[in-house]
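In: okay, here's the prediction I keep looking at, along with the sequence it came from:
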Amino acid sequence: MLPKQINFELPEEFKAGTSGPKVGVRHLQAVLLFFGFCVSFMQRSNLSLAIVAMMDRNSTNPDFPEYAWSEQTKSLLLSSFFWGYLVMQIPSGMLAQRFGGKVVLLCGVAISGLLALLTPYSAQLGDWQLTCFLRVLQGFCQSVVYPTSHAILGQWAPPAERGILAALCYSGPQFGTIVTLGIGGKLATSQFGWPSIFYISGGCGIIWSFVWLLCGADSPRQSKLITPKEKNYIESALAEISESENNATTAKLTTPWLSIFKSVPFCTLIMCNMGFNWGFWTMLTQIPSYIKNVYNQDIQSNALLSALPYVANLVLGLCFCALAHKLLSAKVTSTIASRKIFNTIGMWIPMAASIALGSINADQPDLAVILLTVAVGANSGTNVGSMVNLIDLSPNFAGTLMSITNFAGSMMSIIAPLVVGVIVTDATNPNQWRYIFYIVALLYFIGNLPFLILGSSKLQPWNEPVQRNAKRVKQNAEMECNA
């Protein structure tokens, strides 16, 4: 019979770790990241719409300057953001790992917002060359957004909630794009003119930076707002409780570069991101010009029609998120099956819509808008597919993995608008646009196929640092000896 004084009840801190509040600080972090993405994409997409007014020879608003830039110059400007974006991709992931995501993200968004405010003056003072230079600097700053957000999510998102929190964050780009394209036409024709598109997006970035400074945190352990119960819930779910060796942050871990690049599941995500970025950024940068030139829509109608696909993307993204969470909770699908199903929806449905877009005539504007809406809307499936799969493979190095895949994807983001500039020499010719949509469809197909065949959601062995694994082996051996 056991002595009465022995108490087998778990301590309160371990009880707290078994469940967490339904709504907590982890959700606040996801909402803040949502708006961080929102303002970042407002700044990315502002030129796509503003350039239509800036080059409008029919005087959208005669009170503001217009520029006689060629189609090739326009394509150069639209791709220039990604030159700086590409250069800093790998370093940005390392910076997030070394200094924490909060500070790096804060600096990136705040400086990018300031540069957006200066863009109208750059066009007046230095024509397209200075504008191009500012866009390169903006890309340089915004290169940190995805890697730092992934690093932060890796520390805040319990595995059971990873899909829903990631999908919430990655709905931000669509919302930001909707805001810019939705109000941009009104702004361009208002008394404030096309420069106000840049002022609004830049100002929102500055405001968000102040809020993030006050409320953002790298991890639950560093948050001043979180309750002990929620902190223990998150840390226990991530298997990072109590022991001193587990208290080390990823800033102290050595990045296993060779193991990462030898990982077949990770390499499939690189291919996936390249195909996705080609299609997504071709659509984002070219839809306003396509609608204006092929279907002769004015700037206000153009803005609303250009925003419609991203409204669908946002709505479908939230629906996919809820559906994926429901299927996983009910154990209808495994984690990897869910990732592959939704990623295929996010890439192969847009592939089919792009093929159809290349086959329609210039006298079918309504059908074109429907197909564009389907193509961009279904893209959101990747938010709960390949995008969150990076965290599945390695929560500790999620920021670094994101920076690598984003580096590869950014190359496509640079090349895609330039290819449009080479092929589409007459923007009113639908036959030239046909080749653009066929190329998009091909890249969507090639990008998703390796992930569908070889993708995995298993935690990779290199997620744990070597020294930690060695220590655990030693502890296990000591326990066996004592036994």
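Out: Happy to help now that I have it.
In: CA atoms for contacts and neighbours, from now on please.
Out: Noted.
In: name the residues of the helix or strand hosting Cys481 that are buried.
Out: Element membership for Cys481 (DSSP states H and E) is helix 466-482. By neighbour count with 16 or more other CA atoms under 10 Å, helix 466-482 contains no buried residues.
In: can you check stretch 177-195 too?
Out: 177-182, 184-189, 193-195.
In: got a list of contacts for it?
Out: Outside stretch 177-195, the residues that touch it by CA atoms under 8 Å, 6 or more residues apart in numbering are 38, 41-42, 45-46, 49-50, 53-54, 60-61, 63-64, 120, 196-197, 201, 299-304, 306-308, 310-311.
In: okay, one more to line up with it:
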Amino acid sequence: MSTKTKTINCPLIPSARFSLTLFIFFGCVVQYTQRINLSIGIVCMINKTYINTELESIPYLARTDNQITKISSKNTGLFFQDKRFSWTESEQQMVLGAYWIGYIITLIPGGWLSIIIGAKRIYIYCLLISSIATLALSIIYLLDTMHFVFVFILRIIIGFAHGALIPATYSLWSVWAAPQERGTLTSLGFSGINFGTAIIMLTGGFCCRYIDSGWIYLFILSSLLGFLWIPWWSIYVADTPALHKTISENELNFLNHFNGQLMQDKQRQVISLISLPWKNIIRSKPIIALFITQLCNLFGLFFFSNTLGKLLQDIHHIPTLYIGYILCTGFILMQLSGLTTGITADYLVRKNFISLTNVRKLFNSLTSFSSALCIIILCFCDESRKILGAITVLIYLFSSGFALGSGFLVNFADIVPAYSGLIFGIANTFASLSGFLGNIMASFVIKQPILNDWRKLFIPFIIIYIIGGIVFLLYGSAEPLQWARFPQQNESNNDDDDDDDDDDDDDEQSTCTEKLQPIEQSTIIEKI
């Protein structure tokens, strides 16, 4: 019988990896308050009485409007009059889509740089840039001209800064999360996405309803969150367990056992797009299926996250304050579904009720097919069915959380742990490009804020969601690919294969309080 420990358990709370999860959670809160603030703020930035169908035929540069309206109509003026801008429907979609122009530029470099200089620095530099740019958005209150161009450029800069963050997060998870905890940690960390969105939606609804130029406060608040978060991250977070200042030796050995013993000095793995095993990537059905399902799911989620506020206002004519309440509730539901899904999936796998591959397929399918069904229902929800429309939006957001907790979003660290950040960056580049194309498509299709135009836009999204669900159901997997593992994982996996018959022996469990035998150290530096 092998002397190797069969089942290794290490309490998650308290631990350094749980602390990292909380920091990632709040980092996602900061990122998404800055990302979504314009989506709710634009509801009270636009002078609706100025927008009409004839305006679309007037060239932008030929308009001599007073493209700005200043009134004082709210209960609370505070420091500003209520200032609104006369942007056409097409210009609004362009401003909302500008974020994706910058976002897709840094997705792949973000994954690469997180390996070269570390994910910790990536977070610091990127959120510092985005916080400054977000604060600068409030300057448009002082501009009488060029406000559209100014916002467009700043949103590109914010997207540019944010593009590297998620790939960097995957690089962290690949060394900080053991496979049996990955769903829980990832869903908890990424639940900050929905929490941040909910906060800004609720705050935005209140500010737009009760405060003159309430949109300014959204920009200021989300930028201040970034400035407050950065010092804490820089002090308490490390790129790898070996570099962490306060991690216990037992937890370090626990993580080394599953993920390999990584370099403790400043050397980094030398890797580039050229050195990636492209032949293996292209020939891998699980990777191609993952690329496709992520593209299809995020094509819908990115677009609707930006436009649900406009949909509820333009089609269902719901007051701005209640739009904030609805979307806040929806994103909280998404957070809860993502978190509970991750915990549930890990529990089912640990108890051997279902395989890791099947649990990923299950929850990913629930997201894809439920989202398609919700959009079908929205095709028939006009102002007379506003309650049904609002409920459908809530169900759509709730079901979207399943894949975030145990679907495509977690799957990269499952199948390509050694390259997860970089390969996710490549996949998310195409997915984010589709997010921008969704807004461009909407600018051409939606000529008037009526259900007929929106219905034409819904049909492609329904088809795309269904395709993504079917492809992953047929070809998806959660088994680590042999060529995409850390070297130490291969060694550990070979040892585990010899002891499969003893996996269920409760008497041979080792807790975190016992010192584990660290596996032999070897370098992961590859120069190709």
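Out: Looks like it came in fine. From a predicted model like this one, the values you see are computed outputs, not experimental measurements.
In: just give the TM-score of the two.
Out: Between these two chains, after superposing, the TM-score reads 0.89 (TM-score structural alignment, normalised by the length of structure 1); 458 aligned residues with a CA RMSD of 2.7 Å.
In: that older thread, for the buried residues of stretch 177-195 of structure 1, which one is nearest Leu454 of structure 1?
Out: The shortest approach to Leu454 of structure 1 among the buried residues of stretch 177-195 of structure 1 belongs to Thr177, at 32.6 Å (CA to CA).
In: can you give me the strands in structure 1?
Out: Ranges of strands in structure 1, per DSSP state E: none exist.
In: need the residue closest to the centroid of structure 2.
Out: Ile193 (6.0 Å; CA atoms, centre = their mean).
In: contacts only, for the aligned residue in structure 1 for it.
Out: In structure 1, Ile193 of structure 2 lines up with Pro173, judged by TM-score structural alignment. For Pro173 of structure 1, the contacting residues are 34, 37-38, 40-42, by CA under 8 Å, 6+ apart.
In: overlap between these and structure 2?
Out: Compared against structure 2 with both residues aligned by TM-score structural alignment, their matches' CA atoms under 8 Å, the contacts of Pro173 of structure 1 retain 34, 37-38, 40-41.
In: now the aligned partner of Ile166 of structure 2 in structure 1: how far from Met88 of structure 1?
Out: In structure 1, the residue paired with Ile166 of structure 2 is Tyr146, using TM-score structural alignment. Relative to Met88 of structure 1, Tyr146 of structure 1 is positioned 12 Å away (CA to CA, to the nearest Å).
In: thinking again about what came up before, let's have the kept ones among the contacts of Pro173 of structure 1 in JSON lines, adding neighbour count and distance to Tyr438 of structure 1.
Out: What follows is those, written out as JSON lines (neighbours: other CA atoms under 10 Å; distance: CA to CA, whole Å):
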{"residue": "Phe34", "neighbour count": "25", "distance to Tyr438 of structure 1": "32"}
{"residue": "Phe37", "neighbour count": "27", "distance to Tyr438 of structure 1": "29"}
{"residue": "Cys38", "neighbour count": "28", "distance to Tyr438 of structure 1": "29"}
{"residue": "Ser40", "neighbour count": "28", "distance to Tyr438 of structure 1": "29"}
{"residue": "Phe41", "neighbour count": "23", "distance to Tyr438 of structure 1": "26"}
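In: what about these, which are in helices?
Out: In helices, defined here by DSSP state H, the members of the kept ones among the contacts of Pro173 of structure 1 are 34, 37-38, 40-41.
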